[in-house]
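Novice: here is a sequence with its predicted model. Questions after.
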Amino acid sequence: MITYETLVHRAGRLSFLWLYLLMIIMAITTFVEKRVGTDRVVETVYSSWWFAALWAGTALCGLAGLLAQRRPLHVLVLHVSFVVILCGAWLTSVTSVSGQIHLRIGQTAVCYTVDPADGGGERPLPAAVTLSGFEVREHPGTGAHADYVSQLELKDRSGQRREVTVSMNHVLHHGGMRFFQMSYDSDRKGSYLQVSVDPWGRPLTYAGYALLFLSLLWMLFSPRGKFRALLRHPALRRGLFVVVGLSAFSLRAAPTLSQAEADRFGRLLVAWNGRVCPMQTLARDFTVKLCGTDVYKGLSAEQVMTGWVFWGEEWDNEPLIRVKNAQLRNVLGVGRRAAFNDFFSPEGGYRLAPYLQDYYAGNRTALTDAAVEVDDRLQLVLALRQGKLWRVFPLADSVGRFEWYAPTDALPVGTDTLRAAFVSRVFSECYTAAMSGDGERLGRLFSALDAFQQEAASDASFPSAHSLKAERLYNSLPLPMWLSRLNLACGLLLMVGFLAQMARWQQRADGSARWSWNRLLHRVGMTLLAAGFVALTFYLGLRVEISGRLPLGNGYETMLAISWMLMAVSLALCRRFPVVVPMGLLLSGCFLLVSSLGQMNPQISPLEPVLGSPWLSAHVSLVMAAYALLSFTFACALVAGGLVFAKGGTSAVGVAAPVEALAVLSRVFLFSGIALLGGGIFVGAIWAGQSWGRCWGWDPKEVWALVSFLFYAVPIHDVSLHRFRRPMFYHAYMAAAFMTVVMTYWGVNYFLGGLHSYAG
């Protein structure tokens, strides 16, 4: 006869099976979504009754198993918070209503159009809404959008009027409804507002978030919690983890300016990539885009770019343009770097044209994707030669607003004759001076252009002198590549030494351990780690000074942020757990190397308006810190595996104690990482709720972050799942779990895509 206790125990075990089933379904669905589209998978999977039932069954079985056991209160609150969040999500799905309002300036609406998914039709608004004005705010001196602002007048049923503003990340709450800035008309005289009505689900969901944050903190600081018990574990108290511690060749390139002339040119200002920056930055981005590095045959980026401008025919034959795809190289008969002329036939035909036609006709293959990538580089060269990139002339329009113009642009009405003449002739005179080798005249022309820019400095928005100095220094420091090589080399040497010492682990007869190490190597490792941390902090500080925001806005910046956090954690723990020194060096070196491989865009640009929220900064910071800590669990697994391999198996003498100690240290990182990841995911949900009116949208990045969180959460339940008490099983699981982080970050960004993808 099955007892009540047995039934409850089986229900708890069943919840883990269903949880894995949910993870498998969500993971597979993200790949299906890439093929059939988001709407289709939302309708057939995420919004289906069986998917909701599976979540409900998992929650009920898990809660039943938990209530049958005597667990600390914070554990109960943590699990209850997930049930509350699920209930809130269910109430939102069945009771909330979303819709839109489209208003032209001066137009009034008394109803909003309900989305088809919520039944369609029209419903009344709590007040008459009139659009009194709309504005696209831009970053000064550029065309980059900073915010979208709708000025509204509300008139309620009593006749009372109120002026309000709705913009990105600034939500209007009125009459139980929330109004979000969604879009606008192309003539900027109309605005689209998102309307959300969710009186029951949203408060319950936010209550679940509050319980979650409280219980995660409680889990880390409770005296009765597992985390505090791990910190008191004998393996850590024994101080077990101690560590033993291209020369460039230059070939003659096509002609260009001298280094001094190019440097002088690089100090001019230009409107590029949504902001005003030194010409040096444009030259660096141009050169990196073409050949993958900011130096070519000993020439600086400024020399490369001016070479293309003033000596175009010679540079057309320079093998500078990177072609990464081997199939495309074979088809074109070129090497890894090709000349501009290699892409044109002797008759003048464009050799990439057939592949571009296939791409835009929807026949996408690896070959057509590679052709589009190379075409982007060639189009950048053409834009440079046509003068479209030379937005170096700050001029005021009829209302006194300054914009930056290229010599080929139509100048604003009212531009005086002398200024217009200077704009039209200065670059042709620069060309003449460069061709004749008259460096003195070229310098005077650059000075005249600088004076033209400085004349508008009091009216136009210029970067500060301090910011420009920081940017020029930043451009001259290829720190991520240097630091990645240093960290990887030093980390690898220290890790080899660590494994060699662990292989000589000795066990006394009384069971205690005897351990020896080279303190000098350990101190050298700590010194290198500290020096690298200071250098990376300085580098990130320069980027903050230049952009005016935290460096968390794209894939390149988040790679740097993870590296910084890894090094910070290693420094904080290295005295108690010296093994984290080689771990921190290796892991930070890997992340820095990835940031430098050319797949990520290092350009500094303004954030999209919707990203200018403090909730976003908190969300990204928490998630990146979590990934850094979870990376250490992967490193512990690799070290344990290396030790077992070196000693010839888990039963060898001197293996069990260090492997168990590594598992304890790994669990310290796991508890911290899972708490930060859970907090980061749900802070992101709050940000989404404030920006779009929905907390969760089943985007691939959201789905894989949830899969990672759930996958890492399972080993914490070692009371119910006894296998995780075995150190090597635990380490093997942690190594597999890290693949979900890899998929969340790189797989989504560079394969699946989606709203959260950094690849673009």
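Specialist: Thanks, I have it.
Novice: make it CA atoms for all contacts and neighbour counts henceforth
Specialist: Will do.
Novice: for stretch 658-674, what is the distance to the chain centroid?
Specialist: Between the centre of stretch 658-674 and the centre of its chain there are 27 Å (Cα atoms, centre = their mean, to the nearest Å).
Novice: residues in contact with it?
Specialist: Under the contact criterion Cα atoms under 8 Å, 6 or more residues apart in numbering, stretch 658-674 has outside partners 220, 227, 230-231, 233, 235-236, 240, 502, 625-630, 632-633, 636-637, 640, 643, 709, 712-713, 716, 727-728, 730-731.
Novice: buried ones among those residues?
Specialist: For the contacts of stretch 658-674, burial is judged from neighbour counts taken by 16 or more other Cα atoms under 10 Å, and it is met by 220, 227, 230, 235-236, 240, 502, 625-630, 632-633, 636-637, 640, 643, 709, 712, 716, 727-728, 730-731.
Novice: returning to that earlier point: helices - which of the contacts of stretch 658-674 land there?
Specialist: 220, 227, 230-231, 235-236, 502, 625-630, 632-633, 636-637, 640, 643, 709, 712-713, 727-728, 730-731 (DSSP state H).
Novice: by contact count, what packs against the longest strand seen in the chain?
Specialist: Across the chain, the longest stretch assigned as strand under DSSP state E is strand 122-138. Using 3 or more Cα pairs under 8 Å, 6 or more residues apart in numbering; DSSP states H and E as the contact criterion, the neighbours of strand 122-138 among helices and strands are strand 97-104, strand 108-114, strand 145-155, strand 190-197.
Novice: try this one side by side with the last:
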Amino acid sequence: MKKIYNILFSTRLTAILFVVFGAAMGIATFIENDYGTQASKALVYNSWWFQLTMLIFVGNFIGNIFRYRLLRKEKISVLMFHLAFIVIIVGAAITRYISYEAIMPIQEGETTNLMLSEKTTLNVHVDDGNEAREINKLYYFTPEIGSETRFIPMVSKFFNFLRGGNNFSLKADFRDKPVTVNYVSFLPNAFEKFEEDTSGEEFLHFVESGGGGRHDHYIKKGEVANIHNALVAFENQTEGAVNIFTENDTLRIKSPFEGNYMVMATQATGTIVKDSVQVFNLRALHNIGSLQFVVPEKGIKGKLVEVSSENKEEHPADKLTIEVVTKNDKKIVDLYGYKYAATPPEMFSMDGLNFRISYGAKQLQLPFSIKLNDFQLDRYPGSNSPKSYASEVTVMDNGENFDFRVFMNNILIHKGYKFFQSSYTITDEYEETHLSVNHDAVGTWVTYLGYSLLYTGLIMILFSKTSRFADLRRMLNKIKKKKEALTILILMFSGLTFAQGSHIQHGMSKVQVDSTLTAQKVSVEHAQRFGSLIIQDENGRMKPVNTFTSELLRKVSKKDTYNGMNANQVAVSMVTNPRIWMSVPFIYVKSANTKLRDILGVPEDQEYLRLSDMFTDRGEYKLSQEVEKAYKKKIKNKFEESVLNVDGRVTLLYQAIINGSIFKFFPLQNEENNKWFSYVEHKLAGFTGTDSLYVANIIPLYSGSLKLATSKKDYSKANEFLESIHKYQHKFGGAVMPSDRKVELEIFYNKYDIFKSLFMYYMYGALFLFIVVMVQIFNGSTLVNKLVKAGIFIIAGLFIYHTIGLGIRWYISGHAPWSNGYESMIYIAWATMLFGLLFGKKSALTVAATTFVTSMILMIAHWNWMDPSIGTLVPVLDSYWLMIHVAIIVASYGPFTIGMILGLISLVLFAITTKNNKRKIDLAIKEITVINEMSITIGLIMLTIGNFLGGMWANESWGRYWGWDPKETWALVSIMVYAFVLHMRIVPGLRSRFTFNMVAVFAYTTILMTYLGVNHLLSGLHSYATGDAAPIPNEIWGWLIVSAIISILAYIKYKKYYKKPSSRDLKK
């Protein structure tokens, strides 16, 4: 018994649980990516062994509370956060087994008390006409896992084996009549796909574009299909249907509606006469009634087979096939269903019994009703992107009625139920809100109690005089008194060095183009006036022309200027003389992409291409086929990624200089969504009277005035036109225009490009501090000491400049500057520098190393795959929670980055140890290791608090404080890994400083996965997740290889000079 006690409550088991729990969650995110959310729940999150792991965790925590006497007053902080995890797991169990979620769809004006469950159940109803019996069972199914030898499929198979697979068998006895329901198969996101087969039946391939997208239908010979509420019949003449049939070996059509068609090859047109038999034209675009369709070929032979779709939104229903067995009969039944949707049951009679069987969401009832009075949707000005949406509802509860407005982050709570604004559906016929319903009052409050204990305990660790963190501070002060440690700096760095429908015009040479642009270039002062005009981008953001053109230059050419012209001058040239930009070599294409150049027919050494290079003489886009292929593929190779990147640059430039539609200068008076338009759109936009004349002519008049201005250097008339446009914007678009102060500040921000220039400034500061610290080793004079302080002062000044830059971006954008990939990178750099300066009180080396890391982070932020442009927020991110949750989590990456760098430095020190310098290096390693542990402790506290605050945000926004989204899951994986790192000191065999620093280096891979990997390798809900798989960058592989080599070299020296012999070795 004592042996079992020692195992269950040992620190070794604690360490194993951290690793197993973290690894299981990490693997589950890849299972979800490959096989779907339901599979990840079935194989991991809801599996018996995963829940057993949590139960053992709780027991281990409780045992260690007594084993390490955490009930003492001086251990209260450690006790609190250990108790917190126990309480959180208990709260999660209540939520898992007692509570439930649902969706409540309500159309405007409708009153209902019905909702649809999140969990999918198998519902079996049996009766014999007199008596009935019903069975409801919750199941999680997984798709068929292939025989691949990759890691994830193999692990998935093993997990599936542990749970017994999808197999189930429901048995019941109905009046001595045995009934059994057996599992047969499961197909997620099922849809019918046509496969050609010469021995199959004949089908009509019917292609229509309802809902704005292409849809392929295959209508079997002799059948009638309902397509968007319109009947289409093939070889089965049916009244009220569009009939397509064969007569005298010719395909014909008879329609109940008038229509027309256009033969696409010849552009010939014709009409469809109602109720008249006519020859049917293949490969012609038909408009009949509500249908717009093409039939590309005659009837083809084949068959429809059901497969699993990658498009889960278009094909949400899963197919569950079961076998129903009675005493004398059996039947195979196909069921379709998915969460939040009630599907019609399959009804049949067999062996004297009546069956009604369904699979999918369960319909639940509220003890009160809700009426939707009004659904409100606000969009960003001039955009279809939703800014916010809300539901005005009335709660009806036995005469006690009250009104409430439900919107994102503003929830309705009544009788233990919480209602959240989830989504909506808007059609021409109705508006419908989707309220997310959560019934988890007890589980939520228990979990929140755990969160409170957790936050309090973690914060107390930082300030308690009896905590491990306080011990580390005292240890660091003792080490600092030993001045010998400083001499190691020269040893560290002695061996390290850091070390761009009309016919396309071809023919103008670059010299001619540049000469023309130079001759027409306006003055910097005038261009600055033009750059301060406001335009509305495609997402509805109002910004200066200067910002737009700066973004266009960076996206298209990867430069900030062109041929001596700044962004404002380029903007004037594009608006007033767009055609010449067809011949400007402006579109950047990577030099290694020779395949793309071959397709375009340009020289392999031509780095920048002209827009005219992208089109044939007939105006056909040369990349159209390659773009279409690339868009269809989920996992894209490097060539396909480059095709899409170049296509994006071409599209942006085309919109700017061919049709000018992207320069939206002009607000339309009384436009309900405050949409602005370009001058070429004035007819379609609906401008009338003098406004129409003004919008149509002001840009051409302005262009004409520039010819006089550039020749005579007199911009007075041109300035008058710009002032006129500025006044027009204020008169009709003032409600959405940014203030003049904000415009000036944004132009200032663009001009100085604060974060891009900071990269080099931080680098220079880091090198300067490294040099003076090394000089200080040999000469501790007052001057040198002052230079060290000056270096830190300079870096602190750069940090203040960094802070000001973040503040300016916050003010300009109107939201906290950590809402997308680029913003989070510059914020991580800021947080890293902040903690480096805080630890710099103890170690100038830490400041130098941190400054170097900060410069690297800012450099990465300005690589091509990061977009520095300021954008708008989706509604769920427009919340104060963004400032709290995201700020804390992303800031935690700073201490973890410092921990990784200090770990590498320690390993280098181990690797260069000799017999003569061991004493000095040992002191330096002790100092760095203590700082490293302090840094990781702070990072872990921040990441833990930030991640669980994210749970509170989710609960307050859509009613679920934990949903196993890959981003939050990998944050929890990181917490588990770094908790393991900090617990290593109490685990026998893992207590050495070498092991700690080495694991601290490689633990950083979980932070990289949390921050970057989830966005590029997995699909998730978070703001810059892409959902498309991407390769791991070579830089990360390089870092891992170098770290591994350094670790091996360090271990050799560690084993020789530092490792203490074990008791077994001593006996030998």
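Specialist: It's in. Since the structure is predicted, the reported quantities are computational estimates derived from the model, not experimental observations.
Novice: just give the TM-score of the two.
Specialist: Between these two chains, after superposing, the TM-score reads 0.90 (TM-score structural alignment, normalised by the length of the first structure); 743 aligned residues with a Cα RMSD of 3.1 Å.
Novice: so the residue nearest to Gly239 of the first structure when sequence neighbours are not counted: helix, strand or coil?
Specialist: With sequence-adjacent residues excluded and distances taken as Cα to Cα, 6 or more residues apart in numbering, Gly239 of the first structure is closest to Arg576, at 6.5 Å. Secondary structure for Arg576 of the first structure, judged by DSSP: H, G, I helix; E, B strand; the rest coil, is coil.
Novice: tell me the contacts of the residue in the second structure that Arg576 of the first structure lines up against?
Specialist: Using TM-score structural alignment, the partner of Arg576 of the first structure in the second structure is Lys842. With contacts taken as Cα under 8 Å, 6+ apart, Lys842 of the second structure has the following neighbours: 476-477, 480.
Novice: give me that answer again for 10 Å
Specialist: Residues counted as contacts of Lys842 of the second structure (Cα atoms under 10 Å, 6 or more residues apart in numbering) are 473, 476-477, 480, 927, 931.
Novice: ok, so of the residues you listed, who is nearest Asn546 of the second structure?
Specialist: The shortest separation between Asn546 of the second structure and any of the contacts of Lys842 of the second structure is 45.2 Å, and it belongs to Ile931 (by Cα to Cα).
Novice: which strand or helix spans the closest one?
Specialist: If you go by DSSP states H and E, Ile931 of the second structure is part of helix 918-958.
Novice: need the counterpart of Gly387 of the first structure in the second structure.
Specialist: Per TM-score structural alignment, the equivalent position to Gly387 of the first structure in the second structure is Gly660.
Novice: what of Ser81 of the first structure?
Specialist: Applying TM-score structural alignment, one finds that Ser81 of the first structure aligns to Ala84 in the second structure.
Novice: my guess is that match contacts Leu449, does it?
Specialist: Yes - applying Cα atoms under 10 Å as the test, Ala84 of the second structure and Leu449 come out as touching, 7.8 Å apart.
Novice: what does Asp740 of the second structure align to in the first structure?
Specialist: Counting by TM-score structural alignment, which is the criterion used here, Asp740 of the second structure corresponds to Ala465 in the first structure.
Novice: ok, the aligned residue in the first structure for His439 of the second structure - contacts?
Specialist: Matched to the first structure by TM-score structural alignment, His439 of the second structure sits across from Val197. Residues in contact with Val197 of the first structure, defined by Cα under 10 Å, 6+ apart, are 92, 95-99, 175-179, 693.
Novice: please redo it, this time with the cut-off set to 8 Å
Specialist: Counted by Cα under 8 Å, 6+ apart, Val197 of the first structure has contacts 96-98, 176-178.
Novice: can you check Val683 of the first structure too?
Specialist: Contact partners of Val683 of the first structure, counting by Cα under 8 Å, 6+ apart, are 615-616, 618-619.
Novice: if we can go back for a sec, how about the contacts of Lys842 of the second structure in CSV, adding distance to Tyr715 of the second structure?
Specialist: Shown next, in CSV, are the contacts of Lys842 of the second structure (distance: Cα to Cα, whole Å):
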residue, distance to Tyr715 of the second structure
Arg473, 66
Leu476, 67
Asn477, 67
Lys480, 66
Glu927, 66
Ile931, 62
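Novice: now the first structure: which of these match?
Specialist: Counting by both residues aligned by TM-score structural alignment, their matches' Cα atoms under 10 Å, the first structure reproduces these contacts from these: Lys480.
Novice: out of the contacts of Lys842 of the second structure, which comes closest to Ala735 of the second structure?
Specialist: For the contacts of Lys842 of the second structure, the closest approach to Ala735 of the second structure (Cα to Cα) belongs to Ile931, at 52.6 Å.
Novice: give me the distance between that closest one and Ala911 of the second structure.
Specialist: Distance of Ile931 of the second structure to Ala911 of the second structure, computed by Cα to Cα, to the nearest Å: 20 Å.
Novice: show me which of those two is the more surrounded one.
Specialist: Applying other Cα atoms under 10 Å to Ile931 of the second structure and Ala911 shows that Ile931 carries more neighbours, namely 25 against 18.
Novice: give the equivalent position in the first structure for that one.
Specialist: With TM-score structural alignment as the criterion, Ile931 of the second structure lines up with Leu665 in the first structure.
Novice: any idea how far that match is from Pro278 of the first structure?
Specialist: The span separating Leu665 of the first structure from Pro278 of the first structure equals 47 Å under the rule Cα to Cα.
Novice: just Gln181 of the first structure next, same as before
Specialist: From Gln181 of the first structure to Pro278 of the first structure the distance is 34 Å (Cα to Cα).
Novice: how about Leu662 of the first structure?
Specialist: To Pro278 of the first structure, Leu662 of the first structure is 49 Å away according to Cα to Cα.
Novice: which part of the first structure matches the host helix or strand of Glu195 of the second structure?
Specialist: The secondary structure element spanning Glu195 of the second structure is strand 190-208 (assigned by DSSP H and E). Mapping strand 190-208 of the second structure onto the first structure (TM-score structural alignment) gives no aligned residues.
Novice: I'd like the next helix or strand past the host helix or strand of Lys3 of the second structure.
Specialist: Using DSSP H and E, the secondary-structure element containing Lys3 of the second structure is helix 2-8. Secondary structure here is assigned by DSSP H and E; on that basis, the next helix or strand after helix 2-8 of the second structure toward the C-terminus is helix 11-35.
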